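Participant: my questions concern the predicted model and sequence given below.
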Amino acid sequence: MNSRRQQTGVETVELTFGQLLHELREGRKLSLSELAAGANVSKGYLSNLEHDIRSPSAEIAEAIDRALDAGGELADLAVPRPRARATRDRIRPAQLPAALRSFVPRQEALDQASAAFAAHEGLIAFDGPAGVGKTAFTVHWAHTIASYFPDGVLFTDLRGFAADAPEDPAVVLGRFLRALGTSPQDIPSDLDGRVALYRTLLEATRTLVVLDNAVDADQIRPLLPSSPQSLALVTSRNRLSGAVVQDGAVRITLRPMSSDEALDLMRSVLGTRVDGDLAAARVIADRAGRLPLALRIAGERANLLPTVPLRKLADELTRRQPLDVLTADETLAVRTVLSWSHDALPAPIAATFRQLGLHPGGPIRIEAAAALIGLSPLQAQGHLSALATVHLVEQTSQDKFVMHDLVQAYALEQVRELADEETNREALSRLVDLYLNTGAAAIRMLWPSRPRRPLDRLPADVATLTFHRPADAVRWFEDELQLLVRLVRHGARWNVTSVAYLPVVVNEMLFHRRAWSWWVPALRDALEMARQGGHRDAEAWVLETLGDAGIDELKAGSSVGLYRQAMRIRIELGDVSGVAGCHVGLGRACYQLNDLDAAATHLETARWLSTEAGDRWEFAVASAHLASVLAAGGDVAAARALLTEVQAIFDEAEDLMSSGCTSTLLAGLAESGGEYEAALHHLENALRTFTEVADVWSQAHIHRRVGDLHADRGNLHEAHKSWSAAADLLSGNTEPTAAGLRKQLIESLKEDF
């Protein structure tokens, strides 16, 4: 190790680079962090230098020397040691494959890689899912930094996820040693001997080693250079946690391209055709999952037909299975690349991967995976973590994972091929049972005063989410709203008739949330499944819910027939409360059709039947709607008295959702009579209630109504505050009803400024 002699009295002390560095830093009263920032190196690297664990390059020593104003003392100690053989005798390998000419920079990953390189890290691991462009990115970046490694560049494909077996490190070392000038007869036969010789040859050199497509940390460890001036780059579908923990690797995860990056890549392949039909190009990019491999295959397919518009390819990708379209040849296909990942999995994990293909799409909860694969949530979490390690799923939060659309399409292909239809249907039935149980638990928490009539089908005993507060149940429903729709439609395609009960168990929330543009098609599927499975009670529920949707869509005439069909089934089943509910629906339909007498008759009948059945919740609902009819007929006092009675019923039952809705009805009654202060008072009560249960949708509605009240009174400042609050609450909500409301609010804000 290079050193400097220092005279102290009669004794001469020889200081190493690390000792002198420590002495100078302490003398200038700098912390490791302060010096690291000044010299643009990492704090850990400086610590290793001070303890003489690593030796600096001349450039790094000069940077530290300048930061310490050492006048060249440190830089002089960093003169490289003589090598085993003269430079002119050493072979300089240059094994990097050619970089892609049409490479599109991935700026975020480039920034991370550059930062790791500047910090003089010795091992950088690039991981990510199949087809995400790890090799192309790493080879391109390796070309840009190769000039910093005058002793050469070694490259190998470790075939960690190829169709055949991964490369043996001993075989790879044999090739590396020959590339470094070792004659075949001098190469040891055993792994340990080859590792020792390899590290000896690379000692004190500046060599770049690129290890592509590694299967795990054990495969790469013998191939890592020991020289602190050298750098190893590794790519893998595996997260290589062992290399991060044991070898100090810096992990950089490559994800699918951004929309702009994907379009840039398509331009590099297709030229001006992309901007000639940008909408079609975006569809192609999205259907290809913005994966570079899939995008290049799509571009090649389009290039084969240069006169055919891009929209034809976009339509084909939308209409057909994308895996069938994204194929250049038997070896260059997204399906083939995914098969290598699947085939490398242990059998139980591979089975889990395939069964996840049955999921209807979107984030996958741990409990949902457990239901599909028939394991406990703890076991399912272990399987999901194993799949996340090789990027076949990605973890998005503590209890949720997502599967790329193309990956899920492949998993579904495999589960259809390798498992019989009845087994797959049973797995989906377990998933439906999970959501039946969880949905029922959420509704019990939110509408505790409503009697829950037993279903004619008991869900299986599967793990169920539990809710400790109403706010948890509301958040669950908002999170799972689209998944519930997908599950009904997906289950119907598999003839899982139990999906008919999903809109039954969450019926109150469907009515409250009114996301009918999503739900009406699913309700029609549920109705078909109810009839196919002979689930008469579910059939009645779905008919009523379709009637409710018709009223909200101002189609009360069609709703009447639906309620009457449901009523006949309720009578057949002897369900008195259910018959009362049908009369409530008919009363609402007649009210919308302006037949107030018929509306009042139906609602009074509903009140009487619910009293007979001992169902105070249905009685209160019928009374609330009767109040609207009475108010429309001019009897405001009677309407107010009824609503006050209704609110007392819900408050006594601690039914916050129903109480909040009643407050909004009281506000409407006050507003219609010109009692603005009273209306604001009731809306503030409703807002407090919906805030307590974290019902963002209802809070937004209340803020909008408060804003409208202020605007009617000429107070535009307060109106804008309320409208802005409502718009902020709905920001990012893609459900069409919520998105439409937000658009209206924004237009109101623009018009009044």
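Facilitator: Nice, I can see it.
Participant: from here on, just use CA atoms for contacts and neighbour counts.
Facilitator: OK.
Participant: in stretch 621-637, what's buried?
Facilitator: 621-632, 636 (16 or more other C-alpha atoms under 10 Å).
Participant: try stretch 565-585
Facilitator: Applying 16+ other C-alpha under 10 Å to stretch 565-585 flags 565-567, 569-570, 575-585 as buried.
Participant: please apply the same query to stretch 317-328.
Facilitator: Residues L317, P322, L323, V325, L326, T327, A328 are the ones in stretch 317-328 that count as buried (16+ other C-alpha under 10 Å).
Participant: all helices for the stretch 401-550 of the chain, in order.
Facilitator: 405-418, 421-446, 470-493, 502-505, 507-513, 516-533, 536-552 (DSSP state H, counting those that start in this stretch).
Participant: second one coming, line it up with the first:
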Amino acid sequence: MEAGRRTGGPNAVRNTLPGSVTGPVVQAGAVHELHLNTRWKPVVPAQLPPPPSALPGRDRELAELDRCRATPGRLPLAVLSGPGGIGKTALALRWLHRIRTDCSDGQLYVDLAASDPAGPVPPDKVLQWFLHALGVPPEDIPDEQPEREAIFRSLTADRALALLLDNAASAAQVRPLLPATVTGVVVVTSRWRLNGLAMHGARFVEVGPLGPAESTAVLAEVIGPERVAAEPNAAERLVSVCGGVPLALTLVAARLRTRPRRPLTREATALAERADLLRLSTEDDPALRAAFDSSYESLPPAAARLYRLCGLYPGGRVRADVLAAVTGEALGDVEEGLDELVDANLLAEGPDDHLRCHDLLRAHAREVARRDCPEPERAAAARALVEWHLDMLVRADIVLHPHRWRVGPRYARLAAEAPAFPDARAALRWLEHEQQAMWAALREAAAWGWSDLVWQFCEALWGFFTHHQHYTEWIQVHEEFGVPAAQRRGHRLAEVRLRGQLAFALAKVHRYPDAARENEKALRLAKAEGHEPSIASALSQLGRVARGLGDLTTAIEHYRAAARLQDRLGIPRGVALCRRRIGEVLVELGRVDEAVVELEAAARIMVEVGDPVQHARALVRLGTLHGRQGRAEEARRLLHTALATVRDLGSPHHTAEVLAALGELAADGGDPVTARDALTEAVALYAAAENPRAGALAARLRELP
């Protein structure tokens, strides 16, 4: 047969199609001669590798893939993107095998080798493989790519084929391989986002880490559920170390499967350092490091530098403005470089202005920073990141606690600048949002041996701590990092400050002997330094310990001594704090009239100095006292005034304090419904902070009718 014949003139074209064929025939433009030989027998290829044996979960991603087939009249094209080792290929195979009965004309598969040292497989080579798989003999496959594309489209037109284009390097590599069918399906996997395929109607599915339950199921599938059940805590640690990365999970599980007597606890301990996990590999699977290296090595220089900085960034959430501030680069340039990392799936977009760096990728980024950056350059970058976070922490603490005297050298400088936050509520919200980065920055400073920064972090975290009061971490950080750092620097006043902060938390968890020891050390150091504000603080803290031990007379003596000293020093807020505490002890002693005088004075002074939180706390004590004396209406008025203040600030600890008082007032007044609501919320807030009051209030809840 003959088609597309045009005669005459120097540019005459004559396209011929010799032989008889079945199926559609296309006009191929200036291809000149397109031979479809009658020897080409229809072939139903079955090239998909077997489905993975262990890949539970992934319900969200599977649903996304199902949706890509929901639009009639368009080629279902899905792009699975994610970092190396995240399970893109396994997910694609699982889904394609699930729908294979709908693809009656077969399946084609190719590894496009995006990360191969020799370079990605060119499309013309892939087309040669595909044409052969579809029944075209090698001798009939044309040499030029356009001709191969034309035949491929002809052979795939309207056929129910499934194609898996695995490990693609770019949209340009994929486009020539798209079939001319709307009844089949194409899945592309890539470490890059391949945004250029959007014009072909692609549905983009980000493949992230597995959740804890899914990760545990993978582990159990490979090593057996009985080993996981026998050591559930160790299994949980292994899952945590692997960070939900399927390649990491399967590497660990494969090693454990070949060592059936190896305890999971031992394996978890051995892999606690993620660098060890990066080195793991099996005969069939590459090491995680190789998977991550290939992505890193393809980055342009500016993006590669930012990736190394991500390894030094405190915590797993990265901000463009912080990187711009510490590098001195324009924000737009930094954002452009971070976009490169997002496209390479080395960072993931978060729900806010942060980007997320997976723990294993962060470990890899830190490793390449050690490998590719001289230590002075790396240390300077790490310190700049840590100091940025310390400066912001100090700025927030200044707004949260404007009346507190400080030891840290940054306070005077930063207090002279315009406030970084409009009010205490905004400062607290920011700290809550950034707390992971703040704690990580403190630990980063400790890891580098920057003791001068470590103790400053501990002092500056006080404002955040007073509103959340997470005692376990606070005590650990002060004992392990803060106090030793101040001692190494020989900064006695810093040591006094941190011992006082530590003693406060120890007393709150009823470790009174330990709290007394820290306070006595702080008092001795403060006296040796002749620093009277520190002496007053230590005396007040000793009053707290005496009260906790039941020595109420000694407690009042310490509080009054501290109040007299602070009055002489002109520190009215300190005086008010002592008077409130004296009032609390007087209530316990049954000296109610004296207590009212002290509590009302404390409340009045806190209004005068502008401390709404401590004013609210004084109102709580007065409200509780009024309730005990039968003045329920006045008690409710004071307590609700206090609750409005602390709720407006968003302080969990102080909110729990007021709710507990309101719950007790309602219970005593015969209103169990209101009491239950208030006490339930208070228990939840206290429990989140590991406050011992949670247990006592929970017991009180059980007593309600």
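Facilitator: That came through, no problem. Values in this document were obtained by computation on a predicted structure and should not be read as measured data.
Participant: any idea what the TM-score comes out to?
Facilitator: Once superposed, the chains reach a TM-score of 0.84 (TM-score structural alignment, normalised by the length of the second structure), with 668 aligned residues with a C-alpha RMSD of 3.5 Å.
Participant: am I right that L525 of the second structure is in contact with A494?
Facilitator: No: in this structure, L525 of the second structure is not within contact of A494 by C-alpha atoms under 8 Å, at 10.1 Å.
Participant: mind checking how far V325 of the first structure is from T235 of the first structure?
Facilitator: Distance of V325 of the first structure to T235 of the first structure, given as C-alpha to C-alpha, to the nearest Å: 27 Å.
Participant: in contact with R203 of the second structure, which residues?
Facilitator: C68, L77, A78, V79 (C-alpha atoms under 8 Å, 6 or more residues apart in numbering).
Participant: corresponding residue for it in the first structure?
Facilitator: In the first structure, the residue matched to R203 of the second structure (TM-score structural alignment) is V250.
Participant: repeat for R621 of the second structure
Facilitator: Counting by TM-score structural alignment, R621 of the second structure corresponds to L665 in the first structure.
Participant: element containing its match, please.
Facilitator: Assigned by DSSP states H and E, L665 of the first structure belongs to helix 656-672.
Participant: who touches that helix?
Facilitator: Applying C-alpha under 8 Å, 6+ apart, the contact partners of helix 656-672 of the first structure are 446-447, 624, 631, 636, 640, 643, 646-647, 650-651, 676, 678-683, 685-687, 689-690, 693, 702.
Participant: and it, what's buried?
Facilitator: Under 16+ other C-alpha under 10 Å, the buried positions of helix 656-672 of the first structure are 656-671.
Participant: could you tell me the angle between that helix and helix 470-493?
Facilitator: 100 degrees (axes from the mean of the first three to the mean of the last three C-alpha atoms, to 10 degrees).
Participant: assumed T189 of the second structure was part of a strand.
Facilitator: Yes: if the criterion is DSSP: H, G, I helix; E, B strand; the rest coil, then T189 of the second structure is within a strand.
Participant: count of neighbours near E377 of the second structure?
Facilitator: By other C-alpha atoms under 10 Å, the residues close to E377 of the second structure number 11.
Participant: and it, what pairs with it in the first structure?
Facilitator: Matched to the first structure by TM-score structural alignment, E377 of the second structure sits across from T423.
Participant: any idea how far N691 of the second structure is from T472 of the second structure?
Facilitator: T472 of the second structure sits 9 Å away from N691 of the second structure, going by C-alpha to C-alpha.
Participant: more neighbours: these two, which one.
Facilitator: Here T472 of the second structure and N691 are compared on neighbour count by other C-alpha under 10 Å; more neighbours surround N691, at 21 against 14.
Participant: list the contacts for the more buried one?
Facilitator: Q469, H470, Y471, K508, V509 are the contacts of N691 of the second structure under C-alpha under 8 Å, 6+ apart.
Participant: could you check how far the residue lying closest to R383 of the second structure once chain neighbours are set aside is from L309 of the second structure?
Facilitator: Counting by C-alpha to C-alpha, 6 or more residues apart in numbering, R383 of the second structure lies nearest to A445, which is 7.6 Å off, once chain neighbours are set aside. A445 of the second structure sits 15 Å away from L309 of the second structure, taking C-alpha to C-alpha as the criterion.
Participant: picking up where we left off before, tell me which of the contacts of R203 of the second structure persist in the first structure.
Facilitator: Shared with the first structure under both residues aligned by TM-score structural alignment, their matches' C-alpha atoms under 8 Å, the contacts from the contacts of R203 of the second structure are C68, L77, A78, V79.
Participant: contacting residues for the third one?
Facilitator: Right, the one you point to is A78 of the second structure. By C-alpha under 8 Å, 6+ apart, A78 of the second structure lies in contact with L65, C68, V186, V187, V188, A202, R203, F204, V205.
Participant: swap in 10 Å and give it another go.
Facilitator: 64-69, 92, 164, 185-189, 197-198, 201-205 (C-alpha atoms under 10 Å, 6 or more residues apart in numbering).
Participant: now, which of those residues lie within strands?
Facilitator: Assigned to strands by DSSP state E, the following of the contacts of A78 of the second structure qualify: L164, V185, V186, V187, V188, T189, R203, F204, V205.
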